[in-house]
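Trainee: Let's see this in three dimensions:
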Amino acid sequence: MKHLVVIGLVIPEPASTAAGHRMMQLIQLFSEADFKITFLTASNNIEFSEKIEIEKIEINNESFDEKIRNLNPDVILFDRYITEEQFGWRVSENCPNVVKIIDTEDLHFLREARRKAFVEKRIVEREDLINDIFMREIAAILRCDLSLIISEFEYDLLVNEFKISPDLLFYIPFLTEKIEESKTPFEERKHFVSIGNFLHEPNWQTVLKLKQIWKLIKKRIPEAELHIYGAYTSQKVLELHNQKDGFLVKGRANSVEKIFNQAKVLLAPIPFGAGLKGKLWESMQFGLPNVTSSIGAEAMHKDLPWNGFIEDSDEVFIEKAIELYQDENLWNKAQENGYQILDSVFRKDLFADSFMNKVSEISENLENHRTENYLGKILQHHQLNSTKYMSRWIEEKNKK
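Mentor: Alright, predicted model coming up:
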């Protein structure tokens, strides 16, 4: 039996984060291909994590070397570029023939560029992309044998703008196994909803935007409420709660499916970010139309009609939210659009076999694959002579 070792930045929380859901989908793909799975992490987020077998590791500690040698995996999956920085050189030293894969989740340098432009109230320029995170993230991508890219926009950016070889990349979005149409009709639903893990800055900024525009929606639909859900709700989020205005902060969602099957419209005026938005993917699955921004819908629907509206103007966003909430025919069409997007863009069988075939192909031709990636060999050499000795120095310091 082949063996996959996942090095997780955190323990997956699929009920709380899109990243957690994504990681569990990848683990399932390997499990279905009869891989033994071992999950290693230095994280301690146990309470709401998925029930998987966890083995703890330490950063900057030589105990990892013996552990990874004993595990002797066929494939290593790094959870984002940060874990490759921390453990990649140790993996290469102790298991030189393992296939190294990064799940980027989203491109962190792109998210940072957009964050900076958002804070400075301007559009993103090309030079914003070439930030410190860009240097680190691209280096990690080049050091690995394959990087998983969740967004076609980000895949095209890497290939066309930054000339990363397509041989090193694999586009694989969220995966939908079965589309089951919601049985809760328009007339049985009520209220608006927003959801998002509050450790993620774009989600906090989304709620601040909703706080600004909600009173104008409430004025037009007095009976409506806006229910705000999200894990890791901080005090600053709780302080936005206002019963009189119908702006209700609910905290962690126990069941997204139940909440989405009761709500009428999802509001997601996402101001910046990268990758795919799990809340929008889930809204399609549970038959909940939405109004979002162009950043929110980026790379999620190809040229298909959106399951609601995509608007960046506050004034138009408000009008479309009201229109979608009140017009049953429009709402039903938006719901149907969501099911069509799931079937055309996210269906699991579009990606599962080709992904595992790609992993097998690299494994069987690993030496040639790495020979073609000469920049990766250069960066691997650099990392083994910089990151390695910094880590060794920290080890010795900790012993003292």
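Trainee: From now on I want contacts and neighbour counts done on CA atoms only, so please keep to that.
Mentor: Fine.
Trainee: residue contacts, Ile295?
Mentor: Applying CA atoms under 8 Å, 6 or more residues apart in numbering, one finds that Ile295 lies in contact with 270-274.
Trainee: Following up with a second sequence; could you model it the same way so I can compare the two?
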Amino acid sequence: MDCLIVGKVWPEPSSTAAGRRTQDLMNALQLGGWQVHFASAAQPGAHALDLEQLGVQAHRIAVNDAGFDTWIQALAPDVVIFDRFMTEEQFGWRVARCCPNTLRVLDTSDLHCLRVARERALKTGESIQLRNETALREIAAIYRSDLTLMISEYEMELLSQEFSVADYQLGYWPFALSLSRPVPNFEARSNFIMIGSFLHAPNVDALRWCRQAIWPLIRTALPAAELHFYGSYGERYGPELHAPKDGFHYKGRAIDALATMAEYRVNLAPLRYGAGLKGKVFDGFQSGTPTVMTAIAAEGICAVPNGAQDEAVAFAKAAIKLNLDSQAWASCQQEQYLLCNERFYLPYWQPRLMDILLQAYDQKTARRARNFVGQMLCHHQHRSTEFMSRWIEAKNK
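Mentor: Prediction:
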């Protein structure tokens, strides 16, 4: 089987959880014996994966370009995976027209309309409004696709209840981990860490909230403590948040996130909004670093967030306890190990991707017949997307 992944950006797994997600997809497909191609219209970043070295064929494509049609017809992939709904909007109609037998799969990475709704609610104090403008686009892309890969069971339930998306249209494929690497013990570690790309707005908000509300409480109880925060593309925020006199240190990009995190005693994830599964929490699991998290950070990881702390005082108290109490620290570490082995075990989930895709491929004719909403969108809204693209293409000429 041949699979093409159409990326919003070129994957940077050392920078973002979304990049790690794309790499996980490629690895799983290759282990299943599939030929993998990756294409993007974006410019590769300085930290993008060397796909050719990984055995993935890389292709540069362009939006609003009829050349894509000729190229995709010649490639004729069995499966196309669109990285987030924006790429499905740009290229989905072309794939559907040029390769009608190709299975079209959307990978949401996280549910964007949920993240947008939570951000607005946090900033305005209003209730969460899921049926926003982003939802109009994202849910349409889900209905137009033959299958949507979901990273969070919580978001699957939300799609079913709020937008009537059928079970057969969704496939659950979360982060999967291997916990085989040795890690330093309690005594060999010190201080606190936060990590996350500064291109992701929820990470910036979490740092600001920690700096203003949480860290002063920790610092009062532990005057010598330090918090080191790492993240790619953080140069514009470093001067704002870097405060060495208060023990709050911006450290720039972590070359090896897991090795870096393993030096610290406690991982902080004070996210106030967001969606999907949080890469920083899984970094804590893999590095054996107990993580204090809000309910948003824990969402999709456990049904009832054990130890989730949404108030600054409670969050700080939990962080201080883990920093001082070696028994509580070891107990938290063991609980997180057990959670990973029960719910995110790599040997189980890695081959599951091929099972999910092959089942959808074999059933695509029947699934398309059942999905009348998707048929309507492809007939009407998708045509408007096509004609807008064609107009831009003609204008560019």
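Trainee: Provide the TM-score value for the superposition.
Mentor: The TM-score (TM-score structural alignment, normalised by the length of structure 2) is 0.95; 391 aligned residues with a CA RMSD of 1.4 Å.
Trainee: could you say which helix or strand contains Ile102 of structure 1?
Mentor: Per DSSP states H and E, Ile102 of structure 1 falls inside strand 99-103.
Trainee: Pull the distance from the next helix-or-strand element following that strand to the chain's centre.
Mentor: Next along the chain after strand 99-103 of structure 1, taking DSSP H and E as the criterion, comes helix 108-119. When distances are taken as CA atoms, centre = their mean, to the nearest Å, helix 108-119 of structure 1 is centred 16 Å away from the chain's centroid.
Trainee: Kindly report the same for stretch 46-62 of structure 2.
Mentor: The chain centre lies 19 Å from the centre of stretch 46-62 of structure 2; the measure is CA atoms, centre = their mean.
Trainee: who touches that stretch?
Mentor: Outside of stretch 46-62 of structure 2, the residues within contact range by CA under 8 Å, 6+ apart are 10-15, 26, 35-41, 68.
Trainee: Looking at those, which are in helices?
Mentor: If you go by DSSP state H, the contacts of stretch 46-62 of structure 2 have 26, 68 in helices.
Trainee: Which members of the contacts of stretch 46-62 of structure 2 are positioned in strands?
Mentor: Judged by DSSP state E, strands contain the following of those: 35-40.
Trainee: in the stretch 151-300 of structure 2, which spans are strands?
Mentor: 170-172, 192-195, 227-230, 248-252, 266-269, 291-293 (DSSP state E, counting those that start in this stretch).
Trainee: right, so of the ones you listed, which gets closest to Tyr345 of structure 2?
Mentor: Set against Tyr345 of structure 2 and scored by CA to CA, the strands of the stretch 151-300 of structure 2 come closest in strand 170-172, at 13.8 Å.
Trainee: Report all helices and strands that the closest one contacts.
Mentor: Applying 3 or more CA pairs under 8 Å, 6 or more residues apart in numbering; DSSP states H and E, we find strand 170-172 of structure 2 packed against strand 147-150, helix 153-163.
Trainee: Check the mean deviation of it from structure 1.
Mentor: Strand 170-172 of structure 2: mean distance to aligned residues in structure 1 after superposition is 0.5 Å, counting by mean CA distance after the TM-score superposition for structure 1.
Trainee: Mind listing residues that contact that strand?
Mentor: 147-153, 156, 356.
Trainee: Identify the residue range in structure 2 corresponding to the helix or strand where Glu319 of structure 1 lies.
Mentor: Here Glu319 of structure 1, judged by DSSP H and E, is contained in helix 314-326. Mapping helix 314-326 of structure 1 onto structure 2 (TM-score structural alignment) gives residues 312-324.
Trainee: mind listing what's buried in the matching stretch?
Mentor: Neighbour-count burial for stretch 312-324 of structure 2 flags 312, 315-320, 322-323 (criterion: 16 or more other CA atoms under 10 Å).
Trainee: after superposition, how close is it to structure 1?
Mentor: Mean for stretch 312-324 of structure 2 is 0.9 Å (mean CA distance after the TM-score superposition for structure 1).
Trainee: now that stretch, how far from the centre of its chain.
Mentor: Relative to its chain's centre, stretch 312-324 of structure 2 lies at 27 Å (CA atoms, centre = their mean).
Trainee: Can you name the residues in contact with it?
Mentor: With contacts defined as CA under 8 Å, 6+ apart, stretch 312-324 of structure 2 is touched by 190-191, 213-215, 217-218, 221-222, 265-266, 268, 270, 290, 292-294, 307-309, 328-329.
Trainee: Give me the buried subset of these.
Mentor: Applying 16+ other CA under 10 Å to the contacts of stretch 312-324 of structure 2, the neighbour count classes 190-191, 213-215, 217-218, 265-266, 268, 270, 290, 292-294, 307-309, 329 as buried.
Trainee: which residue numbers in structure 2 go with the strand holding Ile102 of structure 1?
Mentor: Mapping strand 99-103 of structure 1 onto structure 2 (TM-score structural alignment) gives residues 103-107.
Trainee: now stretch 364-371 of structure 1
Mentor: Taken onto structure 2 by TM-score structural alignment, stretch 364-371 of structure 1 occupies residues 362-369 there.
Trainee: Tell me the buried residues in that stretch?
Mentor: Counting neighbours by 16+ other CA under 10 Å, stretch 362-369 of structure 2 gives 364, 367-368 as buried.
Trainee: Tell me the most packed of the ones in strands among the contacts of stretch 46-62 of structure 2, by neighbour count.
Mentor: Counting neighbours by other CA atoms under 10 Å, the top entry in those is Val36, with 24 neighbours.
Trainee: that older thread, now the contacts of Ile295 of structure 1: which count as buried?
Mentor: Applying 16+ other CA under 10 Å to the contacts of Ile295 of structure 1 flags 270-274 as buried.
Trainee: a markdown table for the residues you listed, including distance to Asn97 of structure 1?
Mentor: Below are the buried ones among the contacts of Ile295 of structure 1 laid out as a markdown table (distance: CA to CA, whole Å):
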| residue | distance to Asn97 of structure 1 |
| --- | --- |
| Ile270 | 42 |
| Pro271 | 42 |
| Phe272 | 39 |
| Gly273 | 35 |
| Ala274 | 32 |
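Trainee: nearest to Ile378 of structure 1, of those residues?
Mentor: Distance to Ile378 of structure 1 across the buried ones among the contacts of Ile295 of structure 1 (CA to CA) is lowest for Ala274, with 28.6 Å.
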